[in-house]
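Participant: Okay, structure incoming, though there's no sequence with it:
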């Protein structure tokens, strides 16, 4: 009789498990609740969005998750650390004849607050960049403690914000090392495509070297799957391999591929403002809630 009852219980448990909704990562889908408001602001936790491959969604993610976090009452500073200046353009910020992050890196006399520009999104500011930044590595190579210059710049503004998001250039050069040295955590946007997957091991190795030699407090906050297309076997297979290789380091939130992202960029707006009801905007709001739930953001 006990065996019969146990069999019924096991069958019921299996039925419940079979009805559990799974997310794209193959794990049970979680509901991340809206974060509670903060009683005060600062000091900021610095997160570098890093991947040496271009076109994987670093800038889009920086803009969108920054806007989503600001909507949840967080004060956010985005740092454009790519000479292409895509982050600045994507937030509708002009960089002509204005102070940029390049000026802050090369001069220890400029107050970083003077280079910060507000955006049209409440609670979201930016330190812009332009093509001048491409010359920074040449100028910094002879500097003492050249890997720590960005950390010095951000130190004076950290108490004004809850999170600082650094949009890194697609390279593992001195600028990216500066960003990793200044950061508390790393978020890796990873396109669901085979060639993007191949470079992750090298990136993880670079992060470990920076952690070992320059920034022992550096943590991997997560790997974010981007440009996912559930209709293609290739996307699903790449995502499965990433989850198999990195386990819980892979965030549950997955960003799908959509034409809305370039449209939002042309408009100079985050996707959360440009098309707030679109699935992509909902995904970035979920990412913001997941980062808070994981402790990556206050």
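Facilitator: Structure received. Note that the coordinates shown come from a computational prediction; the quantities given were computed from them, not determined experimentally. Numbering: from 1, shown residues only.
Participant: all contacts plus neighbour counts: C-alpha atoms, from now on.
Facilitator: Fine.
Participant: Verify the contact between residue 122 and residue 70 for me.
Facilitator: Yes: Residue 122 lies in contact with residue 70 (Cα atoms under 8 Å); the separation is 6.8 Å.
Participant: between those two, which one's more packed in?
Facilitator: Each of residue 122 and residue 70 has its neighbours counted (other Cα atoms under 10 Å); residue 70 has more, 21 against 14.
Participant: That one and residue 249, how far apart?
Facilitator: 24 Å (Cα to Cα, to the nearest Å).
Participant: Likewise for residue 185?
Facilitator: 12 Å.
Participant: Identify the contacts common to these two.
Facilitator: 220-221 (Cα atoms under 8 Å, 6 or more residues apart in numbering).
Participant: and the top strand by length along the chain, what other elements does it pack with?
Facilitator: Taking DSSP state E as the criterion, the chain has its longest strand at strand 219-228. When contacts are defined as 3 or more Cα pairs under 8 Å, 6 or more residues apart in numbering; DSSP states H and E, strand 219-228 sits against strand 185-191, helix 233-246, strand 250-256.
Participant: Can you give the distance from it to the centre of its chain?
Facilitator: In terms of Cα atoms, centre = their mean, to the nearest Å, the centre of strand 219-228 is set 8 Å apart from its chain centre.
Participant: ok, structure two:
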């Protein structure tokens, strides 16, 4: 049965979508069957895998509305072994539309349950907020990966996210686990980057992935070509980082 992992942090620009897309691609290359769900109205994971956002007729929005079955929303991508449930800007409206629904935080969980058997991992790219969309993703997931950029305000807001995870565990999903904290945008030349790494490891120790995602030009170029870093430049530092992360995730879940 597939493990469902949310990639979440309410801060924008920490490498959530980069991680969702490239971890999915790296796991796919390592011969795992992957489904990536784009649960962010910005739809960057959708365009990052080469799918034209404007052409999306059935996606995460329809799943949350329960107007279509999840299998109808799945599209294949150029990335080996990676399927996608795309997003569209209309996802912005879902928070308002679900607000009066009963069990509104369970909409995604119910929708994707039938797909679990078909995949080794289901990865959910969350929106940069702690609203109803992210709550749905956390309620549907077995675990969460939290990307943290190696910059000055890295730990700011982390407490809030961990509190949200705690209340999701208490109220909606007591099986939710933290898969790990992932340090991103690391630059070995900067003293600050090294201080953040030390700080995060000091506070969270075992929870931090060994793999650190380094700043890499190829990694930032790849999305504009609608490709994962694995497809775009398999020999780059970014590709090696995400392959190493994928190996860690597989090992953790043996």
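Facilitator: Good, I have the coordinates. Just so we're clear, the structure is a prediction, and the values are computed from it rather than from any experiment.
Participant: who's more crowded, residue 185 and residue 249 of structure 1?
Facilitator: residue 185 (22 against 15).
Participant: what's the alignment partner in structure 2 of the more buried one in contact with, if anything?
Facilitator: Mapped onto structure 2 by TM-score structural alignment, residue 185 of structure 1 lines up with residue 143. Residues counted as contacts of residue 143 of structure 2 (Cα under 8 Å, 6+ apart) are 4-6, 176-179.
Participant: Can you check which part of structure 2 stretch 59-79 of structure 1 sits on?
Facilitator: With TM-score structural alignment as the criterion, stretch 59-79 of structure 1 aligns to 17-37.
Participant: What residues of the matching stretch count as buried?
Facilitator: 17-29, 32-37 (16 or more other Cα atoms under 10 Å).
Participant: Equivalent analysis for stretch 180-199 of structure 2, please.
Facilitator: Result for stretch 180-199 of structure 2 [16+ other Cα under 10 Å]: buried residues 180-187, 193, 196-197.
Participant: So of those residues, which two are at opposite extremes in space?
Facilitator: Using Cα to Cα, the two most remote members of these are 180 and 187, lying 20.4 Å apart.
Participant: Pretty sure residue 5 of structure 2 sits in a strand.
Facilitator: Yes: when DSSP: H, G, I helix; E, B strand; the rest coil is applied, residue 5 of structure 2 is found to be in a strand.
Participant: Identify each of the strands in structure 1 and give its residue range.
Facilitator: Going by DSSP E, structure 1 shows strands at 45-49, 76-81, 117-118, 124-127, 163-168, 185-191, 219-228, 250-256.
Participant: Relative to residue 136 of structure 1, which of these is closest?
Facilitator: strand 76-81 (10.6 Å).
Participant: Contacts made by that closest one with the rest, please.
Facilitator: Taking Cα under 8 Å, 6+ apart as the rule, strand 76-81 of structure 1 contacts 62-63, 66, 69-70, 86-88, 101, 123-129, 133, 161-169, 175.
Participant: For the stretch 1-150 of structure 1, which segments count as helices?
Facilitator: For the stretch 1-150 of structure 1, helices defined by DSSP state H, counting those that start in this stretch occupy the ranges 2-18, 58-71, 86-90, 101-106, 136-140, 149-155.
Participant: With residue 278 of structure 1 as the reference, name the closest of these.
Facilitator: Nearest to residue 278 of structure 1, of all those, is helix 58-71, at 12.6 Å by Cα to Cα.
Participant: How far away from the center of its chain is the closest one?
Facilitator: For helix 58-71 of structure 1, the distance to the chain centre is 8 Å (Cα atoms, centre = their mean).
Participant: what does stretch 39-58 of structure 2 give?
Facilitator: The answer for stretch 39-58 of structure 2 is 14 Å, by Cα atoms, centre = their mean.
Participant: Stretch 153-173 of structure 1 now?
Facilitator: Relative to its parent chain, stretch 153-173 of structure 1 has a centroid offset of 11 Å by Cα atoms, centre = their mean.
Participant: Read off where it ends up in structure 2.
Facilitator: So stretch 153-173 of structure 1 is aligned with residues 111-131, judged by TM-score structural alignment.
Participant: just stretch 116-123 of structure 1 next, same as before
Facilitator: So stretch 116-123 of structure 1 sits over residues 74-81 in structure 2, by TM-score structural alignment.
Participant: Report the distance from that stretch to the chain centre.
Facilitator: 16 Å.
Participant: Kindly report the same for stretch 135-153 of structure 2.
Facilitator: Taking mean C-alpha positions (Cα atoms, centre = their mean), stretch 135-153 of structure 2 and its chain are 7 Å apart.
Participant: So which bits of it are buried?
Facilitator: 135-151.
Participant: before we move on, what about stretch 133-145 of structure 1?
Facilitator: Applying 16+ other Cα under 10 Å to stretch 133-145 of structure 1 flags 133-134, 136, 140 as buried.
Participant: Pull the residues that contact the match of stretch 116-123 of structure 1.
Facilitator: 25, 28-29, 31-34, 49-51, 59, 82-86, 227-228, 231.
Participant: got the end-to-end distance for stretch 51-60 of structure 1?
Facilitator: End-to-end for stretch 51-60 of structure 1, by Cα to Cα: 13 Å.
Participant: I should have written stretch 191-208 of structure 1 there, sorry.
Facilitator: First residue to last in stretch 191-208 of structure 1 (Cα to Cα) measures 21 Å.
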